[in-house]
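Trainee: got a predicted structure here, sequence first:
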Amino acid sequence: MLMACGGTGGERVLPPRYLTTAGALAVANLDGRIAQQAEAAGIEELLLLRARFLGDYNALDRASVLAERRFDTGLALLRRARTRSAVHHFADALADVDAAERAGADAEECGALRASILVATGHAGEAVPLLEAGVARHPGFASRSALAGAYAALGRLAEADRLYVAALADLDTTSPFPYAWIYFARGTMWAEQGGDTARGEALYAQALTHLPGFVMAGIHLAECEVARGDLSSAMARLDRLATSSNEPEALALLGELHVRTGEPERGRRELSRARQRFEALLSKHPLAFADHAALFYLGPGADAERAWVLAQQNLAGRQTDRAVALAVEAARATGRHQEARALVSASPRPTAGAPLPR
């Protein structure tokens, strides 16, 4: 029986209609499908799923390469748009969506993907009417969770949470992936936007109940553990994640904690590995990793000038509150106070200078 972890009004989440597949088995099944499909059309979607949940950036590379080869049909253009969106080539992705629609791709799919890109690039207000219309036409998991993401981007957290809960109730699958994603999205919303770390921690833990190998949920849970002083649990968790995925954020936080807890040499080695890993990822997909790398360089990476360059790259591609706040912080860290004031003044919303997540 699944219960909502800290919903806005103590909302009860109905139990899933089916017992979800164990996380390890679900990953093994995913890998089996990837192996079976080889380079067949549609494998890009499976590779993106692996990258999103397991921090497998080799899968992201492969999906991107394959998608760039196939764009002869509306469906292929939609797949390329999703892949381009995943690496934050948002303008190119939108162009693909438009081309896919002209080529006869499903209008609902095109509209949903277009709206998701609008949300990702800081135009959630434009996406909301499209997404609300989608919920009215086809209420269900996909439409409700997409609208919830747009509401969250606009700071409408209570409404977003109710929609996320409703989306969970709509699920009709044994796959743990969508359950894990919704709990992670809710956790991120409450911990980072709502300032409710305890609620976020409970939701991250619920995501990991469904999918123990979910890398970003594990990192965010470790950050919550650090915030309440449980460093030993956080470090054990991060050590497992760094070993299994070579995820630079896990390495960076683990290195910080080792420096803080009396193992400076080990910590510095881990921070060096994190830096190397970020730079390797930036060399392939600079826009996809610019924001996280900028945060690293503002913190333990100790290179504010590098952070400023990356924050500007990130802001050029999307004008979200978080992107503006990151650029403002990088400007201030490098003594560019005039640029920081200009960024805040140009932001359409007063939250532009809000504190960033770690």
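Mentor: Structure received. Quantities reported herein were computed from a predicted structural model and do not represent experimental measurements. Numbering: from 1, shown residues only.

Trainee: only C-alpha atoms from now on, for both contacts and neighbour counts.
Mentor: Fine.

Trainee: OK, contacts around residue 328?
Mentor: Listed by Cα atoms under 8 Å, 6 or more residues apart in numbering, the contact set of residue 328 reads 339, 340, 341, 343, 344, 353.

Trainee: before we go on, here's another structure to hold up against the first:
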Amino acid sequence: MADLDLARRKGAAQPTLDGERAGILQAVGCYAEAQSLLTKAAPRQSDFTMLSALAVCRAEQGETDEAEREFDEAHRSYRGVSPFLLAQLDFRRGVMWMRQGDLPAGRAWLEAARRRVPGYAPAAGHLAEVDLSLGDVDAAVARLHPLVETSDDPAYTSRLALVLRVAGRHQEAQQWRDRAAERYDELVLRHPEAYADHAADFWLMVGANVDGGLQLALQTLVMRQTTRSYALVRRARAASNQAAPDTP
């Protein structure tokens, strides 16, 4: 926000600044303010830019009907030739449906993103989650192995550890779990705003450190009051209560 204030003083166009501010507000959970700025900036932005941003903002709030309409309109308004923006839009749509529990719809849009950009690693990682949720462990492992060999993102190593544990391959799972733990510790120390929520999810799901996961979830909620942050804290507290020893 401070950088945007400086840009305004140096003459940057207000609609451009409003669009950037909206992205920041959305990231910290100020959805109403973000939507207001996006709508205000709309006449000076391309239809695709505005509709895409609104669709994602709606999706993060769980407003799936409104988000679906705006995702469709954004697709229709696109006039570029690059596949990357559309692949990103399909990916965000797939994530929306995954979070709503509609795995077939989530898979369909994640696969659409992969058809546009076959090397789209986040889409492949989320497809592995869908595979696991649907009981296809072998497919999940097959998707994740290429990612852990080419990416230093611990999300993929932690997912592979989870999948292998479900498959009963505990020794392999432990190796990938240890690798993910080391990388998350490093990233949370360097970039807590970006990785605290991902690390919390790891410790709750794979890392077997519920207290650490709860602390990171609470840290994330202080930084941004998003729908996902609140859900993460609820999960962490539930896990902590379940793990607590019974008292007489």
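Mentor: Now that the structure is in, tell me what you want to look at. All of these numbers come straight from a predicted model, not from anything done at the bench.

Trainee: tabulate the contacts of residue 328 of the first structure (a markdown table), appending secondary structure.
Mentor: Converted to a markdown table, the contacts of residue 328 of the first structure look like this (DSSP: H, G, I helix; E, B strand; the rest coil):
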| residue | secondary structure |
| --- | --- |
| 339 | helix |
| 340 | helix |
| 341 | helix |
| 343 | helix |
| 344 | helix |
| 353 | helix |
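
Trainee: what's around the counterpart of residue 106 of the first structure in the second structure, how many residues?
Mentor: Under the alignment by TM-score structural alignment, residue 106 of the first structure pairs with residue 13 in the second structure. Using other Cα atoms under 10 Å, residue 13 of the second structure is surrounded by 11 other residues.

Trainee: ok, now how distant is residue 13 of the second structure from residue 41 of the second structure?
Mentor: According to Cα to Cα, to the nearest Å, residue 13 of the second structure stands 10 Å off from residue 41 of the second structure.

Trainee: with residue 59 of the second structure instead?
Mentor: In terms of Cα to Cα, residue 59 of the second structure sits 20 Å off from residue 41 of the second structure.

Trainee: ok, now residue 8 of the second structure?
Mentor: 15 Å.

Trainee: swap in residue 231 of the second structure?
Mentor: Taken as Cα to Cα, the span from residue 231 of the second structure to residue 41 of the second structure is 30 Å.

Trainee: ok, residue 164 of the second structure next?
Mentor: Taken as Cα to Cα, the span from residue 164 of the second structure to residue 41 of the second structure is 47 Å.

Trainee: can you check residue 208 of the second structure too?
Mentor: Counting by Cα to Cα, the gap from residue 208 of the second structure to residue 41 of the second structure is 45 Å.

Trainee: for these two, indicate the residue with more neighbours.
Mentor: residue 41 (19 against 12).

Trainee: show me what that one lines up with in the first structure.
Mentor: So residue 41 of the second structure corresponds to residue 134, using TM-score structural alignment.

Trainee: so how far is residue 52 of the first structure from that match?
Mentor: From residue 134 of the first structure to residue 52 of the first structure the distance is 25 Å (Cα to Cα).

Trainee: run through who's touching the helix or strand hosting residue 171 of the second structure.
Mentor: Assessed by DSSP states H and E, residue 171 of the second structure sits inside helix 170-190. The contact list for helix 170-190 of the second structure, computed with Cα under 8 Å, 6+ apart, reads 154-155, 157-158, 160-165, 194-196, 199, 206-207.

Trainee: would you check the span in the first structure matched by it?
Mentor: Using TM-score structural alignment, helix 170-190 of the second structure pairs with 264-284 in the first structure.

Trainee: could I get the buried residue list for the matching stretch?
Mentor: Across stretch 264-284 of the first structure, burial judged by 16 or more other Cα atoms under 10 Å covers 266-268, 270-275, 277-279, 281-282.

Trainee: what's the helix or strand for the closest residue to residue 57 of the first structure other than its chain neighbours?
Mentor: Leaving aside its sequence neighbours, residue 57 of the first structure sits nearest to residue 51 (Cα to Cα, 6 or more residues apart in numbering; 5.6 Å). Here residue 51 of the first structure is covered by helix 43-54, with elements defined by DSSP H and E.

Trainee: now which residue in the first structure aligns to residue 30 of the second structure?
Mentor: Going residue by residue (TM-score structural alignment), residue 30 of the second structure aligns to residue 123.

Trainee: so what's the residue count around its match?
Mentor: So residue 123 of the first structure, with other Cα under 10 Å, has 19 neighbours.

Trainee: would you mind measuring from it to residue 262 of the first structure?
Mentor: Counting by Cα to Cα, the gap from residue 123 of the first structure to residue 262 of the first structure is 45 Å.

Trainee: which position in the first structure pairs with residue 233 of the second structure?
Mentor: By TM-score structural alignment, residue 233 of the second structure lines up with residue 327 in the first structure.

Trainee: what sits against that match?
Mentor: Contacts of residue 327 of the first structure (Cα under 8 Å, 6+ apart): 308, 311, 312, 315, 340, 343.

Trainee: which of those residues are also in contact in the second structure?
Mentor: When you map the contacts of residue 327 of the first structure onto the second structure and apply both residues aligned by TM-score structural alignment, their matches' Cα atoms under 8 Å, the shared contacts are 308, 311, 312, 315.
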